[in-house]
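Trainee: The following comprises the amino acid sequence and a computationally predicted model.
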Amino acid sequence: MKVAIVHDWLTTWAGAEKALAELLACYPQAEVFTTVNFLPSDEIPCLKGRTIHTSFIQKLPGARKHYRRYLPLMPLAVEQFDLKGFDLILSSSHAVAKGVISDPSAVHICYCYSPMRYAWDMQHQYLRQSGNARGPVSWLMRWQLHRLRQWDYLSAQRVDHFIAISHYIKQRIGTFYRREAEVIYPPVDVDKFRHDRPRESFYLTASRMVPYKRIDLVIEAFNQMPERRLIVIGDGPDYAKLKALAGPNVTLLGYQPDDVLTDYLERSQAFVFMAEEDFGILPVEAQAAGAPVIGYGVGGLAETIQNHVSGLWVEEQTSAALTKCVQQFEAHKREDEAAFSPEVCKQTAQQFATSNFTQALQALVRKHVTALANDMPPCKPD
């Protein structure tokens, strides 16, 4: 069986790319198609020696640093991939990958991280944050986003079967694409974390520093609790603004490698997370490291955190609500030392283990590709 895996772009190694790695583990013979690839393939085992096809955007001026500026061209770019002869198309998509044109005899299954937020429900926030809420450029961008929405909806009808990364995203797929989806949670390497290390008194948050992650709310809340210590790990466009906002009890460490982040997760009293996420890998990793999560109980986090068991849901996306929730967390711990135990947190995280992802994916593909089932190789999870 000939398999093609289509990914939006390869520029950073983040959550979507970790899922891509597991897709490639299941289908080691697959060829990869992507709009641009600027990752050092020799340093990434799952990409080393693999056939990777890129689009014409790869060679456009400034594409390495400013590939997102070519978003209006990306629908055209992915439609130029020649997928004739492939039996199975797996698109790994949060933007345009699902829009490929496949052979009519092929089965196209899309693993969807989310319909494009900046084109749909976050359009107005996107325009404000880019400084284009008004004026001629604003209307040009609105027109481009309007056309992108049209293409996004129409291209979603080319997909044979959707897989959503959470029930939250399943609902979004139904709302914007009018399509049904099955849910398979993304793979998380929960086994690399220890949950039995001594806990320390500090709280931890970590994220790319962009507005929707709402690190500002976390810092504001801890500014109002000067007796509590907060560690912030991450970098991004908002770093300088957030550093200026931080009080003396808040320490920003900037970007840190995985081993440093893992060390802090394994020692933290709790992990704090206020973004409205589609799934949220970091909160799951925190639980795998034995740390309960205090986070905004909307979106994917409401599916990954057991309220009052492996963490607490914050009811509103405000610093005041977070402050109240931290106080409730500590009161709960004083009343019951066994509350939010590392063992329970680890157990909660286990349901998102990589092996569960690969087994569920293989079973779903076999269900939808019955005519090719006998030709499928066995899945080989890491």
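Mentor: In hand now; what should we look at?

Trainee: From here on, just use CA atoms for contacts and neighbour counts.
Mentor: OK.

Trainee: residue with max distance from the center of the protein?
Mentor: No residue in the chain sits farther from the centre than residue 335, which is 35.4 Å out by Cα atoms, centre = their mean.

Trainee: quick one: that one from residue 329, how far?
Mentor: Separation of residue 335 from residue 329 (Cα to Cα, to the nearest Å): 10 Å.

Trainee: And residue 1, by the same measure?
Mentor: Relative to residue 329, and taking Cα to Cα, residue 1 is found at 52 Å.

Trainee: And residue 14, by the same measure?
Mentor: For residue 14, the distance to residue 329 - Cα to Cα - is 30 Å.

Trainee: putting a second one here so we can go through both:
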Amino acid sequence: MTVSVSGLKVAVVHEWLEHYAGSERVVGELLRIFPHAEVFAVVDFLPESERAFLGGRKVTTTFIQKLPFARKHFRNYLNLMPVAVEQLDLAGFDLVFSSHHAVAKGIITGPDQLHISYVHSPMRYAWDMQTSYLRQSGLEHGLKGFFVRWMLHRIRNWDVRSAAGVDAFVANSAYIARRIRKVYRRHATVIHPPVDVHRFLPAQDSPDRHAYLVAARQVPYKRVDLVAEAFRQMPGRKLIIAGDGPEHDRIAAIAADAPNIILRGKVPDAELLTMMQQARAFVFAAEEDFGITLVEAQACGTPVIAFGRGGAKDIVREEGCPEGVSGVLFGQQTAASIIDAVSRFETIRDQVTAENCRNNALRFSREAFQGHIEELVDRLLDENNAEAI
């Protein structure tokens, strides 16, 4: 960094610590950049086997940690979380990062503290996904449904008000930057989350890439069913489906009369890596905020065929891109649209080289993330110092 942070006290505020997943990867990388940072969270129920990224740090939590049944049902205390996160004592910290997808950005900081909020997504179930959330939870009607609507209304008001306490927003994709603009009316710098591209490498030999691959948890929004239906209608093209979940039986029924579709269930990480390295293309039909698995596939030198909404638009380089083609996007979540995308991919397959895919993935490396964060902090500290003179 051109501006020294060695003398600064840094805090990282995370939503809640339950499992090590995508947002926790961001926290882990921030802790690598700022090795003396302290960690705060609404609750911390992370198992010992997943705590390595914290580097032995003790996590400061809120009063929700000690409420009845919080270990398994802390989300039921959502209406208390705005109050809880505001009680975290961050006095004395010079630089505060909030890792936000629900309430973390609502921390209270002073005029001489720099608050940067890395937003994985504004609270979806309180904003544009409220109707879907209520429907899926069976809360469209009745007294309980009315209470949840009232609670989410209050949270929306607080969510907008607390955005004023953020000095700089960072979005994990251009899609999330647009959502931040829509909800908070604030600009956000796009810094993609870090991906361990050095673990996902192309195969050392030249695999016979004859099978397409979809690997995802089989839940409704992942739309694995659409991929299965599309390949059921393309009997000449082989598809491997990895993963499990509540949609498994439905997907299995679609594939039952399609010998070209192979269901593998949940596979170990090492086996999934091999499958990615050998796939003709990685197919992805979900609308994700970012989509780390797309980058992992690209890092393996594998082309991607993805739904052209959300983070996929940041990741996949289409035909005509001067840096090289890395895949194909399709415009609708339908089997017909996927079939068309596969057909288009086959016509340009020679242009979608493993080298193009690998080079594209390097844009999302941990080193790239670190460089972008350091550059942002340098700039903001420079601006703050200039204002203080």
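Mentor: That came in fine, so what should we check first? This structure is a prediction, so every number in the text was calculated from the model and none was measured.

Trainee: circling back to that earlier point, neighbour-wise, which of residue 14 and residue 329 of structure 1 wins?
Mentor: residue 329 (20 against 11; other Cα atoms under 10 Å).

Trainee: so residue 102 of structure 2 makes contact with residue 15?
Mentor: Yes - between residue 102 of structure 2 and residue 15 there is a contact at 6.7 Å, judged by Cα atoms under 8 Å.

Trainee: Overlap of the contact sets of these two?
Mentor: Jointly contacting residue 102 of structure 2 and residue 15 under the rule Cα atoms under 8 Å, 6 or more residues apart in numbering is no residue at all.

Trainee: corresponding residue for residue 215 of structure 2 in structure 1?
Mentor: Aligned counterpart of residue 215 of structure 2 in structure 1: residue 206 (TM-score structural alignment).

Trainee: Could you say which helix or strand holds the aligned residue in structure 2 for residue 363 of structure 1?
Mentor: Here residue 363 of structure 1 is matched to residue 375 in structure 2, going by TM-score structural alignment. Assigning secondary structure by DSSP states H and E places residue 375 of structure 2 in helix 366-388.

Trainee: Show me what that helix is packed against.
Mentor: helix 22-33 (3 or more Cα pairs under 8 Å, 6 or more residues apart in numbering; DSSP states H and E).

Trainee: Average offset of the helix it packs on relative to structure 1?
Mentor: Helix 22-33 of structure 2: mean distance to aligned residues in structure 1 after superposition is 0.8 Å, counting by mean Cα distance after the TM-score superposition for structure 1.

Trainee: packing partners for that helix?
Mentor: strand 10-14, strand 95-100, helix 366-388.

Trainee: For residue 312 of structure 2, which of those is the nearest?
Mentor: In terms of Cα to Cα, the element of the helices and strands packed on helix 22-33 of structure 2 nearest to residue 312 of structure 2 is helix 366-388, at 17.7 Å.

Trainee: burial measure for the equivalent of residue 222 of structure 1 over in structure 2, as a count.
Mentor: Matched by TM-score structural alignment, residue 222 of structure 1 corresponds to residue 231 in structure 2. Using other Cα under 10 Å, residue 231 of structure 2 has 23 other residues around it.

Trainee: Please name the residues that touch residue 231 of structure 2.
Mentor: Going by Cα under 8 Å, 6+ apart, the list of residues near residue 231 of structure 2 reads 237, 238, 239, 260, 261, 339.

Trainee: Make sure residue 302 of structure 1 is indeed in a helix.
Mentor: Yes - Residue 302 of structure 1 forms part of a helix when assessed by DSSP: H, G, I helix; E, B strand; the rest coil.

Trainee: residue in structure 2 matching it?
Mentor: Per TM-score structural alignment, residue 302 of structure 1 is aligned with residue 313.

Trainee: repeat for residue 10 of structure 1
Mentor: In structure 2, residue 10 of structure 1 lands on residue 17 (TM-score structural alignment).

Trainee: From what I see, its match and residue 46 are in contact.
Mentor: Yes - counting by Cα under 8 Å, residue 17 of structure 2 touches residue 46, with 5.3 Å between them.

Trainee: So which of those two has more stuff around it?
Mentor: residue 17 (21 against 14).

Trainee: Against residue 65 of structure 2, how distant is that one?
Mentor: Residue 17 of structure 2 is 11 Å from residue 65 of structure 2, by Cα to Cα.

Trainee: Show me the common contact partners of these two, please.
Mentor: Joint contacts of residue 17 of structure 2 and residue 65 (Cα under 8 Å, 6+ apart) are 43, 44.

Trainee: Residue 251 of structure 1 belongs to a strand?
Mentor: Yes - judged by three-state DSSP, residue 251 of structure 1 forms part of a strand.

Trainee: That one: neighbour count?
Mentor: Residues near residue 251 of structure 1, counting by other Cα under 10 Å: 16.

Trainee: Name the SS class of the match of residue 222 of structure 1, please.
Mentor: helix.

Trainee: OK, contacts around the spatially most central residue of structure 2?
Mentor: Among the residues of structure 2, residue 290 comes closest to the average C-alpha position under Cα atoms, centre = their mean, at 4.9 Å. Contact analysis of residue 290 of structure 2 by Cα under 8 Å, 6+ apart lists 172, 173, 192, 310, 311, 312, 314.

Trainee: what do you get for residue 273 of structure 2?
Mentor: Counted by Cα under 8 Å, 6+ apart, residue 273 of structure 2 has contacts residue 200.

Trainee: To which residue of structure 2 is residue 172 of structure 1 aligned?
Mentor: Match for residue 172 of structure 1 (TM-score structural alignment): residue 179.

Trainee: Settle this for me: its match is touching residue 122, isn't it.
Mentor: Yes - with contact defined as Cα under 8 Å, residue 179 of structure 2 reaches residue 122; the gap is 7.1 Å.
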